[in-house]
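A.B. asks: this is the structure alone, sequence omitted:
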C-alpha cells in the first residue's frame, strides 16, 4: 500500500485522520515485556487488585501509543517528531476492545514548522471516550512516498488456552481411561503424565512386556496401575471397548496402534460404542495470537462427508466447545467463497447447515456459512465483504468441507502458526482421545483435559 506524508505546508486546521486497532491479550503481553511494566492489572490471566476478577486492563501508555501511530503513519506521517503530548484518561480499555485513535490539526506555527493536534482514543462499540489530549509535533518538511511493509512479526508463544483447560479440569475426579497399546515412549509417557496431573486414571491394555520395557526406558514406575495383557492390537482395542461397556472406563485413549483398529472396535454394531451420531474428530487448537481456542473439524475421520454427516460434525463440535467453556460457540462453515454457488457443493452445504441451525435442527451454537477462511476469522475481512453476522470474522469453530481441507488447515496451524492441538473423537458413548505420535506433552495433557471436561458435562459429574 502506498503511503504519503503530509508536509507542513500542506497541513490545514481541521484536518483529521484515524486508525482502528483491536487490542489483544498478546498486545498486553508484548507491551509488558517491552516496557518492563509487569503490573498484573494488565495481564489477562491475573487478578491485579485482589478482587477475584482478572482485569486485563490495557496500560495507559499502550493506549497512548495508538495516538503516535496515527501521527507517525498518517498525519502528518513519516518524518514527524514529538515535542509534547498530554493525556487525560476518561475510561479504561481492556483486551478484546477495538479502539479508534484520532488526531485533528488545531494550530500551525510557521516559525518552527510545529503543529498542534487534538488527540483522542475511543471505543467504537459503545462510543466511550478512553483518553483525550493535545500533541505538539515537528511536521516533516520533505515529501516522502513509500510502500508500506510489515515489521518482523512477533509470536507470543505460550499455551494460555490449554493452561486454562488444565486449570478448569484440575478439580474434576480423574477420568478412568483405557489406554490401548501404550507400547512406546510417547503414548505411555503421555498417559503417565496425565495421571500425574490427576486428569486420568489409566488402565493399560496391551503387551505387558513392551509396556514394562517402555516404562523402564522412560525411568517411570508402573506401581498401582492396572495392566490388562493383550499383545494383539485388534483384540486390545476390543478389550478396551469392553471396559467402557462394563462401566469400568469412561474414555479411550489411542496408544501405539493404527487408528482404524481402534475405530473398528468402537464402531462394532454389536459390541461397540455407537451412540446415534456419526463418529467425528475435533481438533481443539491453541493458536498464538488468537484470543480464544479454535476448533477444527473434521480433519481425521470423515473423508468426504455428506450433508447428514456434516450435521453430526457441527453438533459434535458445538457440544465439545460448550464443554471447554465456550457458552454459545460461533461456528463458521468453510467454503472457497462466502456466497452460495451451486457449482461449489460445499457452499450449498454450508448454507443449509446455517439454515438448519436457525430452525433448531442443530442446537447450542450460532452457525453461519458459507464463509471463506479470511472472513471466518478476521473481522476486517468480514467487513470488507459486507458480512455482519455474529459469526463472520470471529468464528470459534471451523467446519471444513472434507478431510483434505481439514488436515491441511490443522497442520498449517501447527507447523506454520505454531499452534498446539488436542484431538478427540466424538459421537461415541465416551470421548476417544486421539493423539499423534508427534504430539508433545502439552498436547497430550490438553487432550486428556478436554476429554475429562466433556465427560463431566455429559454425565453431569456422575460418570
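C.D. replies: Perfect, thanks for sending it. Nothing here was measured: the structure is a model prediction, and the numbers come from that model.
A.B. asks: can we go C-alpha only for contacts and neighbour counts from here?
C.D. replies: Fine.
A.B. asks: next, work out how far apart residue 259 and residue 185 are.
C.D. replies: From residue 259 across to residue 185, the span is 18 Å (CA to CA, to the nearest Å).
A.B. asks: neighbour count for the two, which is higher?
C.D. replies: residue 185 (19 against 16; other CA atoms under 10 Å).
A.B. asks: now do the SS call for the nearest residue to the more buried one once chain neighbours are set aside.
C.D. replies: Nearest non-adjacent residue to residue 185, counting by CA to CA, 6 or more residues apart in numbering: residue 214, 5.9 Å away. At residue 214 the chain is in helix, as set by DSSP: H, G, I helix; E, B strand; the rest coil.
A.B. asks: so who does residue 214 touch?
C.D. replies: 183, 184, 185, 188 (CA atoms under 8 Å, 6 or more residues apart in numbering).
A.B. asks: 7 Å - rerun?
C.D. replies: For residue 214, the contact set (CA atoms under 7 Å, 6 or more residues apart in numbering) comprises 183, 184, 185.
A.B. asks: all helices for the stretch 201-350 of the chain, in order.
C.D. replies: For the stretch 201-350 of the chain, the helices defined by DSSP state H, counting those that start in this stretch cover 208-218, 233-245, 259-267, 307-323, 345-358.
A.B. asks: need the residues that contact the longest one.
C.D. replies: By CA under 7 Å, 6+ apart, the residues outside helix 307-323 that reach it are 277-278, 280, 282, 297-298, 328-329, 349, 353, 362, 364-365, 399, 426-427, 453-454, 457.
A.B. asks: any of those residues buried? List them.
C.D. replies: 277-278, 280, 282, 297-298, 329, 349, 353, 362, 364-365, 399, 426-427, 453-454, 457 (16 or more other CA atoms under 10 Å).
A.B. asks: can you flag which of the residues you listed belong to strands?
C.D. replies: Under the assignment DSSP state E, the buried ones among the contacts of helix 307-323 contribute 280, 282, 297, 399, 426 to strands.
A.B. asks: and the furthest pair within the residues you listed?
C.D. replies: Pairwise distances across these (CA to CA) peak at 14.4 Å, for the pair 399 and 426.
A.B. asks: quick check, nearest of the ones in strands among the buried ones among the contacts of helix 307-323 to residue 19?
C.D. replies: Distances from residue 19 to those, taken by CA to CA, are shortest for residue 399, at 32.7 Å.
A.B. asks: ok, structure two:
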C-alpha cells in the first residue's frame, strides 16, 4: 500500500500481458484542508460546502465536505501509479457516491481487475472507503493498459504550497475564549488604524479605549463604516500626550496593553521607555514578529526587527528572553532559538558569530532560561534539517528553529519583510519587555495580521491560554 501523494519515489507499471483478473491495488491518504483549497483553485469550484472554514448551508458550522470529484480523482491515482501504472489512459469511469468524505478523514482507494479485452482494454471495479470501512464512492473504470514495461521517477514533479495561515487561526482560537483585554489605542485617526482595533474587539480579543482627536476618529469611523457607540473615546489630539495618557492608564490598571494607531512609532515608544513614568522594566524592550509562513509546520518568530538597531551582547540576551517568554504564552513549552549570522562557525572577523556563541553558552549556564539556544547558525541550517545535516551540525535547534534572532535590526527587518513579500507570510507584531505588551501594526497589514497581533498581545498579557 502506497501513501499518497508521495513526494519522491519511482513508480513501475504492470503491462497488459502481465495483468491477471483478480489483481488488486490500494492507496491510503488523509484528506486535509489544503487538499480542498488546491482542488478549489485547480477546478474553479468555489462551492462553500467544500471550503474548510465556510458555512455552506447556513447551519452555523463549516461543512468541509470533500468534493466528489476530488474523491474520484483518488481512483485515477491508483490506476496511474499502481495498477496498471505509468502509461495507463482512461477510457471511461462510472461513479456512484454512497457517502461523504470530510477534511480529516483517512481514505483508502481500491481497484480490482475484473476483465481483459481486445486492444489493451481492461476493466476494474473501483471504490473508496473511509477510516471506518464505509464506502464513500464506488464504480467501474475502463482503461487502456500500457503495452510494455515502464517506470517513472516522480522526484521532479513540482510541489505546491497553499497560501493559508492556519497557525494564526490557532492563535485566534486560543485568544477568543479569554476575557477581552483593555487596550489603550493611541491615535486611531485613520480608517486602517481604527479598523484593526474594532475588528479585534468584534472577535472579543480586546476592549479598545480610543485615545486621540475625537473628530478625526469619528471621520475615520465614518469612512470605514464603523459604529463607535460601544467604545470609549478619550479626547487628546496631541499624539505625544495621547501616548502619555495610554501609559498612565496602564499604571492605573485601566489598560492591559497599548496599541499603536496612526502616529510615529518613536512618539509612542518615547513615552513607554521614559525613565520616569514610562513602562520600563529591568529588561530592554524588543520587537518580535510572530510569522505564519505557508508550508512551515510551526509559527516562526523573528526578533529584533524594529527597535534595537545594533544591539550589544546584553541587549541580545534580553531580546532572546523576551521572545522565549512570548513563545511560552503562545503555547510553545521549550522554544528552539537560532542565533543567526552569515555562517555557522565562530569567526573573530564576524562579531555576530562571537555574540551567538556566547549567547548559547549563557543559555547553557542559566543566564537565559526557558528555551534551547544555539548559534551561530546561518539561515539555511537554522530552519532546514537537510542543510544542517549536510554541514555536519548536531544540534537540537539546527533545522528546527522557532525563534530567529537577527544580528541587528537591519537584518531582522529585511528577513521579516522577505518572508512577508516573497514567502507570503503573515506577520503579527508586538513589543515585549515593557510592563505590558505593545501592539505595533503596519499600515500594510491585512485583517488577519491585525487580529493576530491583538491575539498575541492578549495571550502575552494573560500569560497564555487557560
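C.D. replies: Right, received. Where do you want to start? Please read all numbers here as calculations on a predicted model, not as lab measurements.
A.B. asks: care to give me the TM-score?
C.D. replies: Once superposed, the chains reach a TM-score of 0.70 (TM-score structural alignment, normalised by the length of the first structure), with 368 aligned residues with a CA RMSD of 3.9 Å.
A.B. asks: hang on, the earlier thing: could you dump the ones in strands among the buried ones among the contacts of helix 307-323 of the first structure into JSON lines with distance to residue 176 of the first structure added?
C.D. replies: Formatted as JSON lines, those follow (distance: CA to CA, whole Å):
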{"residue": "280", "distance to residue 176 of the first structure": "22"}
{"residue": "282", "distance to residue 176 of the first structure": "21"}
{"residue": "297", "distance to residue 176 of the first structure": "26"}
{"residue": "399", "distance to residue 176 of the first structure": "30"}
{"residue": "426", "distance to residue 176 of the first structure": "17"}
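A.B. asks: tell me the one of the residues you listed nearest residue 338 of the first structure?
C.D. replies: residue 399 (13.6 Å).
A.B. asks: quick one, what contacts the residue opposite the closest one in the second structure once aligned?
C.D. replies: With TM-score structural alignment defining the correspondence, residue 399 of the first structure maps onto residue 405 in the second structure. Applying CA under 7 Å, 6+ apart to residue 405 of the second structure gives the contacts 302, 303, 304, 338, 339, 340.
A.B. asks: distance of the closest residue to residue 399 of the second structure other than its chain neighbours from residue 397 of the second structure?
C.D. replies: Counting by CA to CA, 6+ apart, residue 399 of the second structure lies nearest to residue 385, which is 3.7 Å off, once chain neighbours are set aside. Separation of residue 385 of the second structure from residue 397 of the second structure (CA to CA): 9 Å.
A.B. asks: swap in residue 379 of the second structure?
C.D. replies: Taking CA to CA, one finds residue 379 of the second structure at 12 Å from residue 397 of the second structure.
A.B. asks: ok, residue 209 of the second structure next?
C.D. replies: On the measure of CA to CA, residue 209 of the second structure and residue 397 of the second structure end up 41 Å apart.
A.B. asks: these two: which is more packed in?
C.D. replies: residue 397 (26 against 23).
A.B. asks: in this structure the more buried one contacts residue 377, no?
C.D. replies: No. Using CA atoms under 7 Å, residue 397 of the second structure makes no contact with residue 377, being 9.3 Å away.
A.B. asks: so residue 137 of the second structure sits in a strand?
C.D. replies: Yes. Under three-state DSSP, residue 137 of the second structure sits within a strand.
A.B. asks: the closest residue to it other than its chain neighbours: neighbour count?
C.D. replies: Nearest residue to residue 137 of the second structure, sequence neighbours excluded (CA to CA, 6+ apart): residue 97, at 4.6 Å. Neighbours of residue 97 of the second structure under the rule other CA under 10 Å: 16.
A.B. asks: cool, and residue 277 of the second structure?
C.D. replies: 13.
A.B. asks: measure it to residue 460 of the second structure for me?
C.D. replies: If you go by CA to CA, the gap between residue 277 of the second structure and residue 460 of the second structure works out to 22 Å.
A.B. asks: check residue 280 of the second structure too.
C.D. replies: 16 Å.
A.B. asks: isn't residue 336 of the second structure right up against residue 399?
C.D. replies: No. At 9.8 Å, residue 336 of the second structure does not count as touching residue 399 under the criterion of CA under 7 Å.
A.B. asks: any idea how far stretch 381-391 of the first structure is from the middle of the chain?
C.D. replies: 19 Å (CA atoms, centre = their mean, to the nearest Å).
A.B. asks: from residue 139 of the first structure, how far off is residue 81 of the first structure?
C.D. replies: 7 Å.
A.B. asks: now the strands for the stretch 101-250 of the first structure?
C.D. replies: 114-123, 128-138, 145-147, 175-180, 200-206, 226-229 (DSSP state E, counting those that start in this stretch).
A.B. asks: from residue 275 of the second structure, how far out is the residue nearest to residue 223 of the second structure when sequence neighbours are not counted?
C.D. replies: With sequence-adjacent residues excluded and distances taken as CA to CA, 6+ apart, residue 223 of the second structure is closest to residue 191, at 6.6 Å. Residue 191 of the second structure sits 33 Å away from residue 275 of the second structure, going by CA to CA.
A.B. asks: repeat that for residue 69 of the second structure.
C.D. replies: 65 Å.
A.B. asks: just residue 106 of the second structure next, same as before
C.D. replies: On the measure of CA to CA, residue 106 of the second structure and residue 275 of the second structure end up 59 Å apart.
A.B. asks: same thing with residue 423 of the second structure?
C.D. replies: In terms of CA to CA, residue 423 of the second structure sits 40 Å off from residue 275 of the second structure.
A.B. asks: so for those two, which residue has more residues nearby?
C.D. replies: residue 423 (16 against 11).
A.B. asks: how about that one, what's its match in the first structure?
C.D. replies: Residue 423 of the second structure maps onto residue 417 in the first structure, by TM-score structural alignment.
A.B. asks: tell me the secondary structure for that match?
C.D. replies: Per three-state DSSP, residue 417 of the first structure ends up coil.
A.B. asks: mind listing what it touches?
C.D. replies: Applying CA under 7 Å, 6+ apart, the residues near residue 417 of the first structure are residue 287.
A.B. asks: how about whatever residue of the second structure lines up with residue 337 of the first structure: what's its closest non-neighbour residue?
C.D. replies: The alignment partner of residue 337 of the first structure in the second structure, by TM-score structural alignment, is residue 343. Spatial nearest neighbour of residue 343 of the second structure, chain neighbours left out: residue 378 (4.8 Å); criterion: CA to CA, 6+ apart.
A.B. asks: test my guess that that neighbour contacts residue 342.
C.D. replies: Yes. Here residue 378 of the second structure reaches residue 342: they are 5.3 Å apart, a contact under CA under 7 Å.
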